[in-house]
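S.K.: Predicted structure and sequence below. I'll ask about it afterward.
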Amino acid sequence: MLTAQWQLTWADEFDAPSINTTDWDVLTRRDSFNDELQYYIPEQAAIAQTEGRSVLRITATDEPLDGKAYRSARLESNYSQAYGRFEVMARIPTTKGIWPAAWLLPRDTPWPLGGEIDIMEHGGSRPNVVSSAYHWNNVPNFSQFVFGEYHAPAGQGPWADDFHEYAVEWDTRAIRYFVDGVNHFTVTPDMAPISSTPMSVILNTAVGGFFDGNPDGTTQFPNTFDIDYVRAYQQTGNVTNLLTNGEFSNNSNGWLRTGNTFVESHDPEGSHAFDGFGDHAIKLFGFASSKLIQSGVSVTGDSEYTLSANVRINSNDSITGTNNLLVMWMEFFDGNNNSLGSEGGVIADGSINNNTWLLRELTGVAPSDAVSVNVGFEFIQPNNQGGAVWVDSVSLTESLAIALAGDYNNNGVVDAADYTVWQDSFGSTTDLAADGNGNGVIDAADYTVWQDNFGQSASGLGANVNIPEPGSALLLLLGAGVLYRRRA
């Protein structure tokens, strides 16, 4: 079994004397959506010290400003990323009508065409509940969404009593939400289309609005949202793109282009590839045999492979309402270059949404005697109608198993042997086989990860068994561990 590895790509530990305005836009905004009542101004956000931590502090107050009854702050990161893991360590305010949130949103794509990932949001009148959500649609300003709530575990006080880590892991197959290492909610493609649009981090406290209603006589001001750190990671180790130049950063090197197939640089202000991935995208159009092909990619027989690509139709050169198609395919070959069969399908047609990148995937199993695969795209124009399709960020990956949460010895089942691994390494910062929540230390939270998944196996079947309890000495350590928070 191969455990997913994460490489840090961007972070703010809020250790500087003031907010890094190179990394963050600190908004001045009078009017917001959702019937909110606050005026966002930069003066409501600052670096503060609390309990030995240097934090970003967002303060909401009941001081009127320009017709608004309340003041607060909202920060948006200048860094954007598609996919990966995002972590926010924070202590949230809890009082009626207060709505703190940590979330992801595309910077330049009309909402909600590129999706919205709400890592954590909290209605202040429900002190023991936080929630996570995902919004999407192909119509601007109208959202479909799914959400999950997470209640504070037994014995824990309200969320505002301490710092907690809120996280999301986002890839092509799922969006998984975590609180203190517990995966409490997951969005899968059968529930909603998974966005592939790069997103920025947003941190804010809204006042009033539909989420928790408006403040009343019980609401406490000022209240503070303290953020200890924000970190972004990309997955490494078990996801390798087998294709050459899949983001077309090196023009079209490694690819065969035929017909009307052109390399265009990303140009947000012009009529070219607009925003996207890497430096370039490929434009396919016209009645000629317009194809994009990469040949002779090595594969292993009986292994499963996923070919993915992002496609886009721009409204100024759209195929909407036409019979034009873009097909994606992969064809396997043996050692004598004999074709062993292919997989393929339509990934863009006249019905898809314009002006946003859409992820498309194709999965196939290589025949046992396969040694290579060709992958490609073909633009089909049956009626000489206009329009073009853009292709970007193409990848071919071999499907590899990811370790079960709590399976600390990687034998495919979460059992008593994994408890022993955790017990033997408790407190370690170097032997991290049992670091179930990935915080760099073996602690009580890793026991909870193991406990919550006990009996699970790689087949997805749980066993009806009793969960071992830690010994008395470890129970004392666990009690201390609940209060311990490690900073890198």
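M.R.: Thanks, I have it. Residues are numbered from 1 along each chain as shown.
S.K.: Going by C-alpha atoms from here, please, whenever you check contacts or count neighbours.
M.R.: OK.
S.K.: And the strands in the stretch 201-350 of the chain?
M.R.: Here the stretch 201-350 of the chain has its strands, by DSSP state E, counting those that start in this stretch, at 223-236, 256-258, 261-265, 280-285, 290-298, 304-312, 325-333, 339-348.
S.K.: a markdown table for those, including mean neighbour count and distance to V449?
M.R.: A markdown table is the format used below for the strands of the stretch 201-350 of the chain (neighbours: other CA atoms under 10 Å; distance: least, CA to CA, whole Å):
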| stretch | mean neighbour count | distance to V449 |
| --- | --- | --- |
| strand 223-236 | 21 | 20 |
| strand 256-258 | 16 | 48 |
| strand 261-265 | 19 | 45 |
| strand 280-285 | 26 | 42 |
| strand 290-298 | 19 | 38 |
| strand 304-312 | 21 | 29 |
| strand 325-333 | 22 | 39 |
| strand 339-348 | 16 | 39 |
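S.K.: These into TSV, with extra columns for distance to I19?
M.R.: Below are these laid out as TSV (distance: least, CA to CA, whole Å):
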stretch	distance to I19
strand 223-236	12
strand 256-258	47
strand 261-265	34
strand 280-285	33
strand 290-298	46
strand 304-312	35
strand 325-333	46
strand 339-348	43
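S.K.: who wins for proximity to A480 among the ones you listed?
M.R.: Among the strands of the stretch 201-350 of the chain, the nearest to A480 by CA to CA is strand 223-236 (20.6 Å).
S.K.: Give the other helices and strands that the closest one contacts.
M.R.: strand 5-12, strand 53-60, strand 84-91 (3 or more CA pairs under 8 Å, 6 or more residues apart in numbering; DSSP states H and E).
S.K.: what angle sits between the second one and strand 5-12?
M.R.: Taking axes from the mean of the first three to the mean of the last three CA atoms, to 10 degrees, strand 53-60 and strand 5-12 form an angle of 60 degrees between their directions.
S.K.: Can you list the neighbours in contact with strand 53-60?
M.R.: The contact list for strand 53-60, computed with CA atoms under 8 Å, 6 or more residues apart in numbering, reads 13-15, 19, 44-49, 70-74, 204-205, 207, 221-229.
S.K.: do the first one as well
M.R.: Outside strand 5-12, the residues within contact range by CA under 8 Å, 6+ apart are 79, 85, 229-238.
S.K.: and if we set it to 6 Å?
M.R.: Strand 5-12 is contacted by residues 229-237 when judged by CA atoms under 6 Å, 6 or more residues apart in numbering.
S.K.: okay, now the one to match up with it:
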Amino acid sequence: MKKIVNLSYTLILMGGMLWSSCSTPSQLSKGKLVWQEHFKEKGSFNQKNWSKIPRGTSDWNNYMSDEDTLYAMRDGKLILRGMANTLAPQDTAPFLTGGVYSRDKVFFGFGRWEIRAKLQDAKGAWPAFWLLPQDGKWPGGGEVDIMERLNHDDFVYQTVHSHYTHVLGINEPKKGSTGKIDPNGFNTYAVEIHPDSLVFFVNEQKTHTYPRIETDKEGQFPFKDHTFYLLLDMQLGGSWAGKVEAEELPIEMEIDWVKFYGFDQYTKGGK
């Protein structure tokens, strides 16, 4: 696999970063704010940054739909919905879900992703915020689950996936953990990608660290070799979340903002 060295901010811009929605970078203890999305558009989300996730055959995307009712902008927030399929009689899927991703549009390497959101709950609900490699395949390129919530839980799962964890089935170091949330309010979810670790947070509290280790096993820490794009999706059902109770639908997630902070000590001079 070709090694991808994390880029400088200038080269990230050349690689497809869209800066029109960025504020002036400000130095913070968590890094330098280099990109943010506050969903201030009217009518629809900014298509320079986001695309609707197409339907697939996996549990997480087999109900994805581009139906307009599943997407909304409300009071400066992006709304993604999950509902029983009464909208598209030509579609045989029993449920429809909305999701967006920043693939080919917004992607970063080392730094900190943050998402502030409020999640409605239902039996069979599976909202998620996660990262996939812009320039690699799954699972070898890695997957970072910043937030996954199931059903009516008052906690979220935060997990890493790779060839090492998924194909080889190795869970040492421990690949994930959980974090408590306010189930009825807004919470902030974050992950930091460092050359030697991934660090997860819920509401500024550190919940889990996944370190890079010395091992002769393949693919333990691919996260240093790739840039990653973000997925935001309101999923329903599947083998993990379980049966969906249609009577508890529709449900929605409200996404207040997304931010990315870069780490200068890793990116300066890179190319």
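M.R.: Here it is on my side, so go on. Quick caveat, the model's predicted, so the values are computed rather than measured.
S.K.: After superposition, what's the TM-score here?
M.R.: Once superposed, chain against chain, the TM-score is 0.76 (TM-score structural alignment, normalised by the length of the second structure); 227 aligned residues with a CA RMSD of 2.5 Å.
S.K.: What segments of the first structure are helices?
M.R.: Applying DSSP state H to the first structure gives helices spanning 416-424, 444-453, 472-482.
S.K.: These: which one's closest to A281 of the first structure?
M.R.: Of all these, helix 444-453 sits nearest to A281 of the first structure, with 41.6 Å by CA to CA.
S.K.: so that closest one matches what in the second structure?
M.R.: Counting by TM-score structural alignment, helix 444-453 of the first structure pairs with no residue of the second structure.
S.K.: Next, the angle helix 472-482 makes with that helix.
M.R.: Counting by the same axes, to 10 degrees, helix 444-453 of the first structure lies at 110 degrees to helix 472-482.
S.K.: What is the burial count for the aligned residue in the first structure for Y210 of the second structure?
M.R.: Under the alignment by TM-score structural alignment, Y210 of the second structure pairs with V187 in the first structure. As a burial measure, V187 of the first structure scores 20 neighbours (other CA atoms under 10 Å).
S.K.: just Y150 of the first structure next, same as before
M.R.: Look at Y150 of the first structure: counted by other CA under 10 Å, it has 17 neighbours.
S.K.: Could you double-check that it sits in contact with A133?
M.R.: No - between Y150 of the first structure and A133 there is no contact under CA atoms under 6 Å: 11.4 Å.
S.K.: Could you check how far the closest residue to V327 of the first structure other than its chain neighbours is from T28 of the first structure?
M.R.: Closest residue to V327 of the first structure apart from its sequence neighbours, by CA to CA, 6 or more residues apart in numbering: V346 at 4.4 Å. For V346 of the first structure, the distance to T28 of the first structure (CA to CA, to the nearest Å) stands at 45 Å.
S.K.: now swap in N78 of the first structure and tell me
M.R.: Applying CA to CA, the value for N78 of the first structure to T28 of the first structure is 16 Å.
S.K.: And T61 of the first structure, by the same measure?
M.R.: Relative to T28 of the first structure, T61 of the first structure is positioned 15 Å away (CA to CA).
S.K.: So these two - more neighbours on which side?
M.R.: Ranked by neighbour count (other CA under 10 Å), T61 of the first structure and T28 place T61 first, with 18 against 15.
S.K.: corresponding residue for the more buried one in the second structure?
M.R.: Aligned partner of T61 of the first structure by TM-score structural alignment: M83.
S.K.: Ok, P222 of the first structure next?
M.R.: Aligned against the second structure by TM-score structural alignment, P222 of the first structure finds its counterpart in P250.
S.K.: these two touch, right, that match and F95?
M.R.: No - between P250 of the second structure and F95 there is no contact under CA under 6 Å: 9.8 Å.
S.K.: okay, and the common contacts of those two?
M.R.: Common contacts of P250 of the second structure and F95, defined by CA under 6 Å, 6+ apart, comprise M83.
S.K.: neighbour-wise, which of the two wins?
M.R.: Between P250 of the second structure and F95, counting by other CA under 10 Å, F95 is the more crowded of the two (24 against 18).
S.K.: Now do the contacts for that one.
M.R.: When contacts are counted by CA under 6 Å, 6+ apart, F95 of the second structure is found next to 63, 83-85.
S.K.: List just the nearest of those to G269 of the second structure.
M.R.: Checking the contacts of F95 of the second structure against G269 of the second structure by CA to CA gives Y63 as the nearest, at 43.0 Å.
S.K.: out of everything not next to it in sequence, what's closest to that closest one?
M.R.: Nearest in space to Y63 of the second structure, with sequence neighbours left out and distances taken as CA to CA, 6+ apart, is L96 at 4.9 Å.
S.K.: Under the alignment, what does the one you found map to in the first structure?
M.R.: By TM-score structural alignment, L96 of the second structure lines up with R71.
S.K.: next one: K259 of the second structure
M.R.: By TM-score structural alignment, K259 of the second structure lines up with R231.
S.K.: give the contact list for the counterpart of S197 of the second structure in the first structure.
M.R.: Applying TM-score structural alignment, one finds that S197 of the second structure aligns to A174 in the first structure. By CA under 6 Å, 6+ apart, the residues touching A174 of the first structure are 187-188.
S.K.: Could you check how far A174 of the first structure is from D108 of the first structure?
M.R.: Relative to D108 of the first structure, A174 of the first structure is positioned 23 Å away (CA to CA).
S.K.: just to revisit the earlier point, looking at the contacts of F95 of the second structure, spot the one nearest E192 of the second structure.
M.R.: Y63 (30.0 Å).
S.K.: ok, A125 of the second structure to H208 of the second structure distance?
M.R.: 24 Å.
S.K.: Quick one: the strands in the stretch 1-150 of the first structure, in order.
M.R.: Along the stretch 1-150 of the first structure, counting by DSSP E, counting those that start in this stretch, strands occupy 5-12, 24-26, 38-40, 45-50, 53-60, 70-72, 74-81, 84-91, 98-105, 116-121, 129-136, 144-151.
S.K.: The second one against the second structure, how far on average?
M.R.: By that I understand strand 24-26 of the first structure. Taking mean CA distance after the TM-score superposition for the first structure, the mean distance separating strand 24-26 of the first structure from the aligned residues in the second structure is 1.0 Å.
S.K.: what about the aligned residue in the second structure for F147 of the first structure, neighbour count?
M.R.: F147 of the first structure maps onto G176 in the second structure, with residues paired by TM-score structural alignment. Burial measure for G176 of the second structure: 18 neighbouring residues, criterion other CA under 10 Å.
S.K.: Identify the residues contacting the nearest residue to G176 of the second structure once chain neighbours are set aside.
M.R.: Of all residues beyond its chain neighbours, the one nearest G176 of the second structure is T159 (4.1 Å), with distances taken as CA to CA, 6+ apart. Listed by CA under 6 Å, 6+ apart, the contact set of T159 of the second structure reads 145, 175-176.
S.K.: returning to that earlier point: so the match of K259 of the second structure sits against M89, correct?
M.R.: No - the criterion here is CA under 6 Å, and R231 of the first structure misses it with M89 at 9.0 Å.
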